[in-house]
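*Asks:* Mind looking at a prediction? Sequence and model below.
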Amino acid sequence: MAAIIDRTLTSIDTENSDPIDLAYFCKLLFICGVTKIEAPPQVFSKMKDLLLTDPISWDQSKTYFLKVVNGIFEFEPNELIEKNLDFSKIQDLRLKKIRLIGLEDLLIQDYETIFHNLLNSGAHYLDLCPGNHKHCASAIALEWLLMGGQSISCSFGSCNNDANLEEILMALKINGKSNLVGDLSVLREIKDVYERMTGKTIPEKKAVIGEGIFKVESGIHVDGILKNPLIYEPFSPESVGNIREIVLGKHSGQRSVIYKLRELSLSESCINEILFKLKEHCSKAGKSFSDLDLLTLVSEVHNDY
């Protein structure tokens, strides 16, 4: 199995982070399928007692890898040499442990041939860490793994300008060509701990881990989801620790309103009038309808009749 190295802790400020949060973050990363976690020694020093592993002599100039061997946490120095790839000097990689960085525009090149040459370069260990300024890093990392690459480095939630950990893990799971055994339902917990440690909020529409990616308003979208979720969802909300939520708004159709009425155990009579007033209100207010708003509206419509 290829190694998946998470580098999130190399780039976030953990000075004031709770050691319990840091240790829990690491344990959740291993659960979701990460092979190694990279961090500077001061980060691991804060939580090594919680990880129940023997202390080692830290070299402050290096980062270290945390891994699990037979259920036991172990540290090892990061001995990878970082290089920007010079396609004319692939032979220089022989017998070395290399992390290839950059590679921003690799997808518009003949990357299959480049990957083939890298895999046959004679390097002792090759880790790919593509940059994400062109928003292609996850795709590049995934192609590397699918072609037989032995290691990638990535970070959680677009952190550190790296490939996105959660996108790669989900793509591997959907693709079905990997023996990935991680439980991705912990991604919601990882997001919560990450936000607590960093004070940053993951965007609501962020792929895989965004809080709002399973909120559905459009009438035709809701109709499709209720008939067969696979029409719109390549993976279920539960598989990433999320839930599906039908939201009422100006784009809602009758099917959406009936669904919400049944969900709240409300009468379905006067459905056309309820839908008309709901759309009118949402268009004027410029926001969606809450369950409380719907309760109030239904009561008003029924009183009118």
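*Replies:* Yep, that arrived. Numbering: from 1, shown residues only.
*Asks:* going forward, measure contacts and count neighbours with C-alpha atoms only.
*Replies:* Will do.
*Asks:* What separation do you get for the one residue sitting closest to the centre of the chain and Leu184?
*Replies:* For the chain, the residue sitting closest to the mean C-alpha position, by CA atoms, centre = their mean, is Glu166 at 2.7 Å. Computed as CA to CA, to the nearest Å, the Glu166 to Leu184 distance reads 8 Å.
*Asks:* and what of Ala3?
*Replies:* 17 Å.
*Asks:* before we move on, what about His221?
*Replies:* In terms of CA to CA, His221 sits 25 Å off from Leu184.
*Asks:* ok, the two, which is more surrounded?
*Replies:* Neighbour totals were compared for His221 and Leu184, and Leu184 leads with 22 against 18 (other CA atoms under 10 Å).
*Asks:* circling back: which stretch of helix or strand covers the residue nearest to the centre of the chain?
*Replies:* Here Glu166 sits within helix 165-175, counting by DSSP states H and E.
*Asks:* next, the one to line up against it:
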Amino acid sequence: MIKIIDSTLSKLDMFHVSKEQLLLFCKYMKQIGIDNLEISIKSYKKMESLPDGIKFYLELGPFDKASDYPGIHKYVAARENKEPNIISEFQINDAREVILLKSYSNLTNVRIRGLDDLICHEYEYAFYEIKKIFNNSIINLCPENTFYCASAIAILWLISGGSEVTTAFAGCGNMAATEEVCMAMRVIERVKPNQKLDALIGIREWYETVTGEQISSRKPVIGSKIFYVESGIHVDGLLKKASNYEAYSPSIVGQKSTIVIGKYSGRNSIKSKLKEYGIENDALIPVILKEVKKVSTENRNSLSDEEFLDLVKRVIVDD
């Protein structure tokens, strides 16, 4: 049984997030199967009362007392603490420093943050050492993303038998990306196959509204254009058997495959696109394809559906 703790609501204190927006995020997270959320003290106070069905985690500052924040499932403290409801957090920025954790092997609940460079080392050995040191403990791994591989480290930890990771939506706060870890575990390990991951589209819109930041259209799992296909050979493979080309169905995350027409398109792309608009005339395909390559090369961009239809109309008129 694995546990993903999403810490997004502990990373957004610099933005104005209303109580309603905080509660909406909690609702979305439950829909995608995550019911463990880490929040900041600011978010805790703004929500006034914590919604049911979610276990909340809260990071304590040096002078904060757990008793001041009732209703929290577990607290996180950046110091050694043996209380059962407090997770002791340790920052490890160099994989070679894992050996230093031996001094704290008596703790039963720990979080290891950092390990940015783990991908450059024998990560399996590092994981083995961590598990050996804390062999009677609950270990939460919270990899940071300085070297752009936090999601990979989190996934490898879970695949290797680790039980807990801390992530954040879209990787905010220099973290592993919640949606990437969720999807990887679904595809690789078949974890929670009944999750409603189509709610990720709503979370993406929520995140963009709250932060004012635009998520890249090519962002894994949640990017708006990750299922856009232009290359002729890729389109051909997609049309023959989508599962050979896509690791999972786009519908799982509330999206769909879209054939993009451009200079890399082939005959099957044109034929499929024409069929979308009820046009079936194989004789026109070579002419349309030639024009598509010419126009898209001149414009240095693929064609929108409107531009493609205008081009088809011109070809039909000239035919």
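*Replies:* Great, that's in hand. Not measured: the values here are computed from a predicted model.
*Asks:* Could you get me the TM-score between them?
*Replies:* Laid over one another, the chains give 0.87 as their TM-score (TM-score structural alignment, normalised by the length of structure 1), with 293 aligned residues with a CA RMSD of 2.5 Å.
*Asks:* The helix holding Glu166 of structure 1 against structure 2, how far on average?
*Replies:* Comparison of helix 165-175 of structure 1 with structure 2 after fitting gives an average deviation of 0.9 Å (mean CA distance after the TM-score superposition for structure 1).
*Asks:* Confirm Lys83 of structure 1 sits in a strand?
*Replies:* Yes - the assignment for Lys83 of structure 1 by DSSP: H, G, I helix; E, B strand; the rest coil puts it in a strand.
*Asks:* Aligned to it, what sits in structure 2?
*Replies:* In structure 2, the residue equivalent to Lys83 of structure 1 is Phe90, according to TM-score structural alignment.
*Asks:* you'd agree its match is up against Leu115?
*Replies:* No - applying CA atoms under 8 Å, one finds Phe90 of structure 2 not in contact with Leu115, separated by 10.4 Å.
*Asks:* So which of those two has more stuff around it?
*Replies:* Leu115 (26 against 18).
*Asks:* In the stretch 101-250 of structure 1, what residue spans correspond to strands?
*Replies:* Here the stretch 101-250 of structure 1 has its strands, by DSSP state E, counting those that start in this stretch, at 125-130, 151-155, 163-164, 215-216, 245-246.
*Asks:* Dump these to TSV, plus distance to Leu297 of structure 1 and mean neighbour count.
*Replies:* Below are the strands of the stretch 101-250 of structure 1 laid out as TSV (distance: least, CA to CA, whole Å; neighbours: other CA atoms under 10 Å):
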stretch	distance to Leu297 of structure 1	mean neighbour count
strand 125-130	52	24
strand 151-155	45	25
strand 163-164	43	29
strand 215-216	20	18
strand 245-246	17	18
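*Asks:* Redo the ones you listed as JSON lines? Include distance to Lys200 of structure 1.
*Replies:* Listed next are these as JSON lines, based on distance: least, CA to CA, whole Å:
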{"stretch": "strand 125-130", "distance to Lys200 of structure 1": "23"}
{"stretch": "strand 151-155", "distance to Lys200 of structure 1": "15"}
{"stretch": "strand 163-164", "distance to Lys200 of structure 1": "16"}
{"stretch": "strand 215-216", "distance to Lys200 of structure 1": "21"}
{"stretch": "strand 245-246", "distance to Lys200 of structure 1": "24"}
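*Asks:* So for Asp49 of structure 1, which of those sits nearest?
*Replies:* Asp49 of structure 1 sits nearest to strand 151-155 of all these, at 24.3 Å, using CA to CA.
*Asks:* What helices and strands are in contact with that closest one?
*Replies:* Packed against strand 151-155 of structure 1 by the contact rule (3 or more CA pairs under 8 Å, 6 or more residues apart in numbering; DSSP states H and E) you find strand 3-6, strand 125-130, helix 137-146, strand 163-164.
*Asks:* Relative to structure 2, which residues correspond to the longest one?
*Replies:* Under TM-score structural alignment, helix 137-146 of structure 1 corresponds to residues 150-159 of structure 2.
*Asks:* how big's the offset between the matching stretch and structure 1?
*Replies:* In the superposition with structure 1, the aligned residues lie an average of 1.4 Å away from stretch 150-159 of structure 2, counting by mean CA distance after the TM-score superposition for structure 1.
*Asks:* Pull the distance from that stretch to the chain's centre.
*Replies:* 12 Å (CA atoms, centre = their mean, to the nearest Å).
*Asks:* Skipping its backbone neighbours, what lies nearest Lys225 of structure 2 in space?
*Replies:* Sequence neighbours aside, Ser217 is the residue nearest to Lys225 of structure 2 in space, at 5.1 Å (criterion: CA to CA, 6 or more residues apart in numbering).
*Asks:* cool, Arg244 of structure 1 as well?
*Replies:* Distances taken as CA to CA, 6+ apart put Phe214 closest to Arg244 of structure 1, at 4.8 Å, once the chain neighbours are dropped.
*Asks:* That neighbour contacts Val240, correct?
*Replies:* No - look at Phe214 of structure 1 against Val240 with CA under 8 Å: they stay out of range, at 10.8 Å.
*Asks:* circling back to that earlier point, can you convert the helices and strands packed on strand 151-155 of structure 1 into TSV and add a column each for distance to Ile98 of structure 1?
*Replies:* Below are these laid out as TSV (distance: least, CA to CA, whole Å):
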stretch	distance to Ile98 of structure 1
strand 3-6	14
strand 125-130	5
helix 137-146	15
strand 163-164	17
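*Asks:* buried stuff in stretch 166-184 of structure 1?
*Replies:* Neighbour counts over stretch 166-184 of structure 1 (16 or more other CA atoms under 10 Å) mark Glu166, Glu167, Ile168, Leu169, Met170, Ala171, Leu172, Lys173, Leu180, Gly182, Asp183, Leu184 as buried.
*Asks:* and if you look at stretch 266-284 of structure 2?
*Replies:* Gly266, Arg267, Asn268, Ser269, Ile270, Lys271, Ser272, Lys273, Leu274.
*Asks:* That stretch: end-to-end distance?
*Replies:* With CA to CA, one end of stretch 266-284 of structure 2 sits 13 Å from the other.
*Asks:* With respect to Phe73 of structure 1, which of the buried residues of stretch 166-184 of structure 1 is nearest?
*Replies:* Closest to Phe73 of structure 1 out of these is Gly182 (17.2 Å), distances taken as CA to CA.
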